[in-house]
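# Sequence first, predicted coordinates after that:
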Amino acid sequence: MVWTSAYRDPFALPNPGTVTKDARLSRVQEDRTLAAMRHGSIPGARGRVRPLTLLGDPVLRAPCREVTAFGPELAALVEDLFATMYAARGVGLAANQVGEPLRVFVYDCPDDEDVRHVGHLVNPRLVTADGVVVRGPEGCLSLPGLEAGTERYDHAVVEGFTAAGEPVTVHGTGFFARCLQHECDHLAGRLYPDHLTGWRHRRLRRQASKAPWAHRP
């Protein structure tokens, strides 16, 4: 999942050639994040940035496999997912978005109260999605540059495991709940356009067909 028009990337800069106080602060924050990665204080420090799979790649449409081996390879995948997510300025990334059809995703996402949530889930299961249905702008790193008003519940609970095999339960509200539902969809072979109907769906299909990455080999 990616930042959208309603939830601005704190690292994003304004128009080229414009340097404002906010832009300088954003760049400082980004530099600190990258420095933290290099020093290992946030995930991704040991990971490598992988190419993203884009809309049209069959791996995005197949349900992902359960992880059965918890070990160094899984830990390395989680690190790669974090590194790739940060490089792409995302807030969530599933394993099949880097071509690995496994039930794993990572996130670094705020909720509507600007509380930051950072973590990963292996073999996640969406156990609760309830509350108010909110239609909000939603984007995806596998459909770069696009977004659409998508309905999601404003509360979600996901159960799963860490890369070390420890059970974990994650609660999300607001934008973070949207992120959790979005990433769980990825692992089931679903994308956010699947939730669209009518003119919203038609418009996104047109936009995707004209996107510069649409016919990439």
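Perfect, I can see it now. For clarity, every value in this text was computed on a predicted model and none was experimentally measured. Numbering: from 1, shown residues only.
# switch to C-alpha atoms for all contacts and neighbour counts from now on
Noted.
# mind checking how far H201 is from E138?
According to Cα to Cα, to the nearest Å, H201 stands 13 Å off from E138.
# Give me the more crowded residue out of these two.
E138 (25 against 17; other Cα atoms under 10 Å).
# Does that one touch H195 like I think?
No - applying Cα atoms under 8 Å, one finds E138 not in contact with H195, separated by 10.8 Å.
# who touches both of those two?
Residues touching both E138 and H195 (Cα atoms under 8 Å, 6 or more residues apart in numbering): T150.
# tally of neighbours for K210?
When neighbours are counted by other Cα under 10 Å, K210 registers 11.
# tell me, what residue is most central in this structure?
Residue closest to the average C-alpha location in the chain (Cα atoms, centre = their mean): G92, at 2.0 Å.
# my guess is it contacts C184, does it?
No - the pair formed by G92 and C184 falls short of the contact definition of Cα under 8 Å, at 10.5 Å.
# can you pull out the strands in this structure?
Assigned strands in the chain, in chain order: 92-94, 104-110, 116-139, 147-161, 167-173 (criterion: DSSP state E).
# For the longest helix along the chain, what is the distance to the chain centroid?
Longest helix of the chain, by residue count under DSSP state H: helix 21-38. Relative to the centre of its chain, helix 21-38 is centred 20 Å away, using Cα atoms, centre = their mean, to the nearest Å.
# again with stretch 171-182
Here the centre of stretch 171-182 is set off from its chain's centre by 11 Å, with Cα atoms, centre = their mean.
# then this one, side by side with the first:
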Amino acid sequence: MSDALADWKPDVLGVEGQVLPVVTAPAGVLSSAGAEVDPADPAIVQLAADLVATMRVSPGCVGLAAPQVGVGAQVFVVDVTEHPKTVTAHGTFVLCNARVVEASRWRPGREGCMSVPDLTGDVKRAGRVVVEAVLPGTGEPVRLTTDAFEARALQHEIDHCAGKLFLDRVAGAHAVYQRKVYL
């Protein structure tokens, strides 16, 4: 992990995040590749803060990408710290223009998504990834190595930024399930 990511906390953005509405499929922004961003742009810094704020008020949410709040941009937040499947966790972080540069240990796992609220699906993803990106605000490049559930969450959010939903990655209709509702 880059020292820059270890030192990065949402408050370094210096702006208050606003909770934004989450868009659901079939909204067009969810199936269009987001644009690369200038991480120093004040609008991107605000978007980063908004993504953190929105994720924090959304029960069970471990990641949220800009397209999910209606913005076609390559920006997302992840925080798997409190999730029971977590092995490795780097806390709350926002990445811009992220790319998977290494992937290994592929395995299937169940995924859900706030933008597809009624379904879950089995998706094969790398269990270990190396991601390169830049941090909002500073524009500092980072290289993040992670595994297990955090690796899955990163790939899920990077997919959102590329215009893909987890449903685009399932093996077929047999791997899609109605989401269980707990009362």
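Structure received. Quick caveat: nothing in here was measured; it's all calculated off a predicted structure.
# if we can go back for a sec, and K210 of structure 1, which of the strands of structure 1 is closest to it?
When these are ranked by distance to K210 of structure 1, counting by Cα to Cα, first place goes to strand 147-161 at 14.0 Å.
# Give me the mean deviation of the closest one from structure 2.
Once fitted to structure 2, strand 147-161 of structure 1 is off its aligned match by 1.0 Å on average (mean Cα distance after the TM-score superposition for structure 1).
# what's that strand packed up against?
Counting contacts by 3 or more Cα pairs under 8 Å, 6 or more residues apart in numbering; DSSP states H and E, strand 147-161 of structure 1 packs against strand 116-139, strand 167-173, helix 174-187, helix 198-210.
# Mind listing residues that contact the shortest one?
Outside of strand 167-173 of structure 1, the residues that reach it under the criterion Cα under 8 Å, 6+ apart are 111-112, 121, 154-162, 177, 180.
# For the residues you listed, give me TSV that also has neighbour count and distance to H171 of structure 1.
Output for the contacts of strand 167-173 of structure 1, formatted as TSV (neighbours: other Cα atoms under 10 Å; distance: Cα to Cα, whole Å):
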residue	neighbour count	distance to H171 of structure 1
D111	18	11
D112	15	13
L121	27	12
D154	22	11
H155	21	8
A156	23	6
V157	18	5
V158	21	7
E159	17	9
G160	20	12
F161	19	14
T162	20	15
A177	25	8
L180	28	9
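# Please tabulate these in a markdown table, including the columns distance to P144 of structure 1.
Shown next, in a markdown table, are these (distance: Cα to Cα, whole Å):
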| residue | distance to P144 of structure 1 |
| --- | --- |
| D111 | 22 |
| D112 | 23 |
| L121 | 24 |
| D154 | 24 |
| H155 | 26 |
| A156 | 25 |
| V157 | 27 |
| V158 | 26 |
| E159 | 28 |
| G160 | 28 |
| F161 | 29 |
| T162 | 28 |
| A177 | 21 |
| L180 | 19 |
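# My read is that V129 of structure 2 contacts A151, right?
Yes - V129 of structure 2 lies in contact with A151 (Cα under 8 Å); the separation is 5.9 Å.
# any idea how far V115 of structure 1 is from the aligned partner of G70 of structure 2 in structure 1?
Matched by TM-score structural alignment, G70 of structure 2 corresponds to G99 in structure 1. Distance of G99 of structure 1 to V115 of structure 1, given as Cα to Cα: 30 Å.
# So which of the two has more stuff around it?
The residue with more neighbours, out of G99 of structure 1 and V115, is G99; 17 against 9, by other Cα under 10 Å.
# Was I right to think the more buried one contacts R50?
No - counting by Cα under 8 Å, G99 of structure 1 sits too far from R50 to count as a contact (9.0 Å).
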